[in-house]
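Undergrad: Requesting a structural model of the entry that follows:
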Amino acid sequence: MKSLFDKYEISSYELSSRSYLAPHVTNINRRDRFSQRYISYLKERAINQVGIIVTEYASVTSDDWPYEYAPLAPLLGPSLRGLVDQIHETNAKVIFGLSHSGGQGSSAYSQQVLLGPSPFPETNSRELCTGASHDQINEIINGFCNACKIGLEAGCDGIEINGGQFSLIRQFLSSLTNVRDDEYGSDRLRLLNELTEATRKIMGNRLIGLRLSIDELAAWGGISPENAHEITDQFRDRFDYIAIERGGIYSQSETDPDFHAGILFMADAIKRMPPKVESRPRIVFGGGIYTIEDANFALNELGADLVDLTKVLIADSMFVAKSAKDLAPTPCIACNRGCCVRDSRNPPIYCTVNPRVGNEDTQIKTQIKSVTHRNLMDKPKPRLSIVGGGIAGMHAALEAVGHFDQVTIYEASSHLGGLLAKYSPFHPNYHMQALLSHYIKQINESPIKLLLEYEVDPDELMERQSSLNPIIIASGSQFNTTIPVHCDLGQFDSGPRVISPIELFSKAEELAGKSIVIYDPIGAETAVALADFLILRNISFHFVTTDSIIGTGLSLTNDLVGANHRLLRSGNEVTYEAVSPIVQHDGLHLISSFSSEPISIPCDIIVDASPYRANDIRWRDLNFELIGDAQAPRTLAHATYDAKVAIEGVIEKLYASTNQGGH
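TA: Below is the predicted model:
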């Protein structure tokens, strides 16, 4: 039986495990270099038993500039060498990721015409590419070849060619985008054939991998699991591995979907491929792998040879190393909040459950300062108090362990978790409960002192606080509707009632017979989660949003299209562009921001999906560090990031006070 932790031979290389880190956009590189920040990000994962690491895809020609911080292969020589040298200090193998985005790129940065196999519009920008000439095709092949030479000179163990999402190669392979009337149209595999032959001559016995979309999810044409074997069969002896994915020009958000896609969502596609086990190439399976059990299932039941662990390695760089020791890694919650950053706003990569992502070099400096500080100090020893045991408080406490001689959490309720504990049993994202359980387990197994049902008095804390006894406030938030009520509603049945999302989650069955309105003033994930929750239970509702589509805050999660589709298919009524809500006896009254006409929605229940507000504003007037909802409405990602920054700030202050010779 195969195991993720097996050493694995591929060509002349021995891998430390069957794990694979895929190329992904980070927005922490620059056009002309891999940054030290990015190298530290990769090395943090390489030292923890990852077998293969593929660099962020680099464009092979200067006309291809798909996003602002997309690396350009011809300019990367020196920084690539530095990257390889540092990764080779570990046991991981370094693969140079190479790509050309073709018609799925952007002319905004290069100011050059996009090239594709045939003219087709990019589905998001509607930009139209032109069909590449034979000379231009040869230039692209030469670009790949020159990039191979750069990779060899830098000491890379191989290259990976992008034939998946956002790639010219896939566009040539697909009947959706390749309608040429020349030899590249009659034989859609021709370009890949020519490219493979040319690059193999240069790379010799170094590894060459192919990322391939085996399902473009288009019923009327394109690549599908039933015909993808024609590609894999022909190239099985010419690539050392093929990393499979899904998605095409009309299904970009399906390549890297959020939790709605489920566990092992690529399993169906690979099962639909005609079985030719004895002749198939080595397969890297990715798509919905969140646990070691998922990984081993892919290896043993789906015929994978390597497993793409990118998402879980972002959430916890030590996923492989911890799993090998039967330790629980921090779970990925598949929210896509910070790991899908191919966006014109250029957000740097981050992670809801791991706020150190992309800042690994900063983490090392903080650890050094903390150790230096503790070695210099004699008496007294530093102690940290944290008020609040929600996600921000728990994360701050875990970050602080090892930096302080005592960390104490004061929690007013009888349990940890704050809002996460109230949401997670009902939230459609089933990974939320795994995250809560992980935090609580980590707290219970740590030296953190936990005081439950402990009401803290602000004045008492003021007397305790000193440079060696810092205090962090993570007291959380509570529901406080933003919708004005212009009537005396009296008893429950006398008029509409405004309730919180948590009350709807917990009392949905009681409210099933009533007319429910979900009011979403900010395009938040909460409102979409409420809608999904009610749809799953066949409870009717009316969704009201201030925008022209629902869930605008989901634009980076790859669920914006999916959320709107789910709501429209459910048959529930939606009112768009509605503002200035007022509650009156007969229901919710609003104004159309488009026509300025009044809108009246009769209802019994109004669920206000506005952000919660701080529990106790007294903390604001005192000199304490506020994090999470105690500071301002926060998402899970912002709460964990607040905690990280707060602990680093406290350590910096302690270090500074020690260097000054005072306490």
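
Undergrad: alpha carbons only for contacts and neighbour counts from here, please
TA: OK.

Undergrad: Next, count neighbours for the closest residue to residue 570 other than its chain neighbours.
TA: Leaving aside its sequence neighbours, residue 570 sits nearest to residue 535 (C-alpha to C-alpha, 6 or more residues apart in numbering; 6.7 Å). Neighbour count for residue 535, taken as other C-alpha atoms under 10 Å: 18.

Undergrad: Just to check, residue 535 is in contact with residue 571?
TA: No. Shown here, residue 535 and residue 571 do not form a contact pair, counting by C-alpha atoms under 8 Å, at 9.5 Å.

Undergrad: buried ones in stretch 271-284?
TA: 273, 280, 281, 282, 283, 284 (16 or more other C-alpha atoms under 10 Å).

Undergrad: Using a markdown table, please lay out the residues you listed together with distance to residue 611.
TA: Formatted as a markdown table, these follow (distance: C-alpha to C-alpha, whole Å):
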| residue | distance to residue 611 |
| --- | --- |
| 273 | 46 |
| 280 | 51 |
| 281 | 50 |
| 282 | 48 |
| 283 | 44 |
| 284 | 41 |
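
Undergrad: Let's compare: structure for the following, please.
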Amino acid sequence: MTVCAKLFSPLKIGKHILNNRIIFGPHRTNFAVQNLPSKQHVNYYERRAKGGVGLTIIEGGCIHPSDYPYERAIFAYRKAVTDGYGQIAEAVHKHGCLAVAQLNHSGGQADSSLSRRETWAPSAVPEISSGEVPKIMEREDIKEVIEGFVNAAWRLKNSGLDGIEINAGQFSLLRQFLSPLTNYRSDDYGGSLENRVRFCREVLQEVRRATGSDFLIGLRLCGDEYAPWGGLNPEDCRDIARHLCKGGLVDWFTVETGSIYSLHMTSASMRHPEDYAAQPACLIAEAVDIPVCATGSIVSVKLAEKLLNEGVQLAEMTRALIADPDLPARAKEDETNIRPCILCNQDCYVNSVMNPVLSCAVNPFAGEELKETYTVSPAGFKKVLVAGAGPAGLEAAITAARRGHRVVLYERDSEPGGRLKLAARIPGCGKFQSIIDYLYRCVREIGIEIHLGSNADDSVIAAESPDAVVVATGSRPSPVPFAVGAGITFIRPEELLAGNRKVGSRVMIIDLEGAWQAPGVALSLAGEVEKISIITPEMFVSPELAKNGEFLYWYQQAFQKNIEFIPQTEVIRVSGSCLEAVDRFSREKRMFNQIDTIVPVIPAYPDQSLYLRLLKTGIQVWVAGDCVAPRNLGAAIREGRNIGLTI
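TA: Next comes the predicted model:
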């Protein structure tokens, strides 16, 4: 049992009372339809309100036509948004939750590919990823943006929302004015702290004047830009907060971190401590007399309670609430029942050009709340055998059992988890184990019959005589796509992570996957061997890591551990202690000698042998996870749940 007295105590914020201190913060969803709030938004936010969250902050809405940061952004400057915001407010209020919406202008952190016009910023500082140079804003532009905030705020007040949050944090024009990294102006909007905060203060003044004192106004600030050569540090941000909280302009501050050079530090992954962003919030909380909300990677109610006892008044637990909308209600009883957010940034990190719709690797109902049901099929109760206790098999077993089916689970290894339990052994990846532990605990609590260390072969299936079989047998290693001679030690990544550390002093990792395995294996070996190299035909080692904001982390770690990267190089053959390769473009031959161990990282191959045999028997058979096609955790859990709901 967990007692979080402070977390579940009420808090006065402005002229409103929050039922508790848990915030569901603003984040991109890609749910908008024709750039307006949609029914999917309504269902999504209502589900978290129903689960007991105290305050919901709707994702950022653009306040001016000069800002079109991504295809499915909400255009809060359109009159037509009022109806959608109103529906969200009504749905959230039914459950005693306050509802506000974030308003924003992305400034120079947008790009012109969608708007087909220049981006706006305080100075001509190129956007980091695209290199696009923004227009230096003129006074008339500043005036237009202020009017945009005012008009949008008035529109949202009339829609029935309780307030707004103005973004001066990541992806924000206002932060770009506040920061010496991006503000080089010499007029009265640049230079001194007083000048750099002028734009933000004018926005707050005009919005407060237009909406009145009963309408909540929050301000999201950056607490640390992680740019010690010239960016905002926590002390700077404390001084900014002191300046802006005067005169009742702001009802609360939300403090996040990150800048144009550190996007990955705004919603950091599991590789960083949960409280990595808390210190700036605590510093600001000591300096102001209005509530302050801590952000970052807070997914534990124990950590949230600890931070509240250390000085902040609110805790933003956004990703945790995506993973489990019922977190507040469950935390009051027993936090072990909370489906854990593992901070993997797989399906909730949707900041890519593909515009994927938000979901969650551990909770496939996120974004599809209307499907959240466990009705028993018309066919009645069945005996279901699940082969494989990786995430797909565990989720299928749990879902089918909750629908009333009798489930028996077989796993050939002595412990559950499949490939995921190996990933959890990589330094910094331990949170993968928490979702395995949670799913396996659910399996035991439901009373599912479990057979570990027992393969579901043909004789077992015949003896069990199930009505349906779910095949979740995972994957197997693929053959290497290059010539292999004698005299070289080959060790698969799975073997290394499982405990086979019989490697030589010089290890060459051949990365043909481009994701987490190559750097993960390298980091797990760092300190044990003399030299580790990663060779890949790609332009960069592990380019897929950029999708969930982990590219910089892995590179920083590799640099600190002296791991060598050899990109743009194709392996032709290995033999003895030598590896022969060619430059991907020039085709110039390269030889690497004195190699003791080769670790081939190659996309896995689906293990469908059992599935193909069962197809011939006429038994009802389903297949899920890596044995469909080796992918990520989100795909495995989603397929397991869909099958469990369908049988």
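
Undergrad: ok so, going back, Validate this expectation: the residue nearest to residue 570 of structure 1 resides in a strand.
TA: No. Under DSSP: H, G, I helix; E, B strand; the rest coil, residue 535 of structure 1 sits outside any strand and is assigned helix.

Undergrad: Can you find the partner of it in structure 2?
TA: When structure 2 is aligned by TM-score structural alignment, residue 535 of structure 1 is paired with residue 526.

Undergrad: In structure 2, what stretch matches stretch 102-121 of structure 1?
TA: Stretch 102-121 of structure 1 covers residues 107-126 of structure 2 once aligned (TM-score structural alignment).

Undergrad: buried residues in that stretch?
TA: 107-112, 115, 118-126.

Undergrad: For it, give me every contacting residue.
TA: Outside stretch 107-126 of structure 2, the residues that touch it by C-alpha atoms under 8 Å, 6 or more residues apart in numbering are 66-71, 127, 130, 132-137, 171-174, 176-177, 182-185, 260.

Undergrad: likewise stretch 524-543 of structure 1?
TA: 426-428, 501, 505, 508, 512, 515-520, 550-554, 563, 566-567, 570, 572-575, 609.

Undergrad: Same question for stretch 288-299 of structure 1.
TA: 2-4, 261-266, 285, 304-309, 311-312, 323, 331-332.

Undergrad: Can you say which of these are buried?
TA: Using 16+ other C-alpha under 10 Å, the buried ones in those are 3-4, 262, 264-266, 285, 304-309, 311-312, 331-332.

Undergrad: Specify the local secondary structure of residue 221 of structure 2.
TA: Once three-state DSSP is applied, residue 221 of structure 2 turns out strand.

Undergrad: Grab the nearest non-local neighbour of it.
TA: residue 169 (4.6 Å).

Undergrad: contacting residues for the one you found?
TA: Residue 169 of structure 2 neighbours (C-alpha under 8 Å, 6+ apart): 175, 220, 221, 222, 255, 256, 257, 258.

Undergrad: Which one of those residues sits in the busiest neighbourhood?
TA: Top of the contacts of residue 169 of structure 2 by neighbour count (other C-alpha under 10 Å): residue 222, with 32 neighbours.

Undergrad: Residue in structure 1 paired with it?
TA: In structure 1, residue 222 of structure 2 lands on residue 213 (TM-score structural alignment).

Undergrad: list the contacts for its match?
TA: Applying C-alpha under 8 Å, 6+ apart, the residues contacting residue 213 of structure 1 are 163, 164, 165, 170, 223, 244, 245, 246, 247, 248.

Undergrad: What's the match for the last one in structure 2?
TA: So the one you mean is residue 248 of structure 1. Checking TM-score structural alignment: residue 248 of structure 1 goes with residue 259.

Undergrad: now stretch 546-564 of structure 1: which residue numbers in structure 2?
TA: Mapping stretch 546-564 of structure 1 onto structure 2 (TM-score structural alignment) gives residues 537-555.

Undergrad: Any idea how far apart the tips of that stretch sit?
TA: 17 Å (C-alpha to C-alpha, to the nearest Å).

Undergrad: In the stretch 1-150 of structure 2, what residue spans correspond to helices?
TA: 39-50, 81-93, 112-115, 139-159 (DSSP state H, counting those that start in this stretch).

Undergrad: Throw those helices into CSV and include distance to residue 75 of structure 2, thanks.
TA: Shown next, in CSV, are the helices of the stretch 1-150 of structure 2 (distance: least, C-alpha to C-alpha, whole Å):
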stretch, distance to residue 75 of structure 2
helix 39-50, 14
helix 81-93, 7
helix 112-115, 12
helix 139-159, 9
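
Undergrad: Kindly provide the distance from residue 646 of structure 1 to residue 178 of structure 1.
TA: 53 Å.

Undergrad: Which one's more surrounded, the two?
TA: The residue with more neighbours, out of residue 646 of structure 1 and residue 178, is residue 178; 22 against 19, by other C-alpha under 10 Å.

Undergrad: Name the helix or strand for the counterpart of the more buried one in structure 2, please.
TA: Under the alignment (TM-score structural alignment), residue 178 of structure 1 pairs with residue 183 in structure 2. Secondary structure from DSSP states H and E places residue 183 of structure 2 outside every helix and strand.
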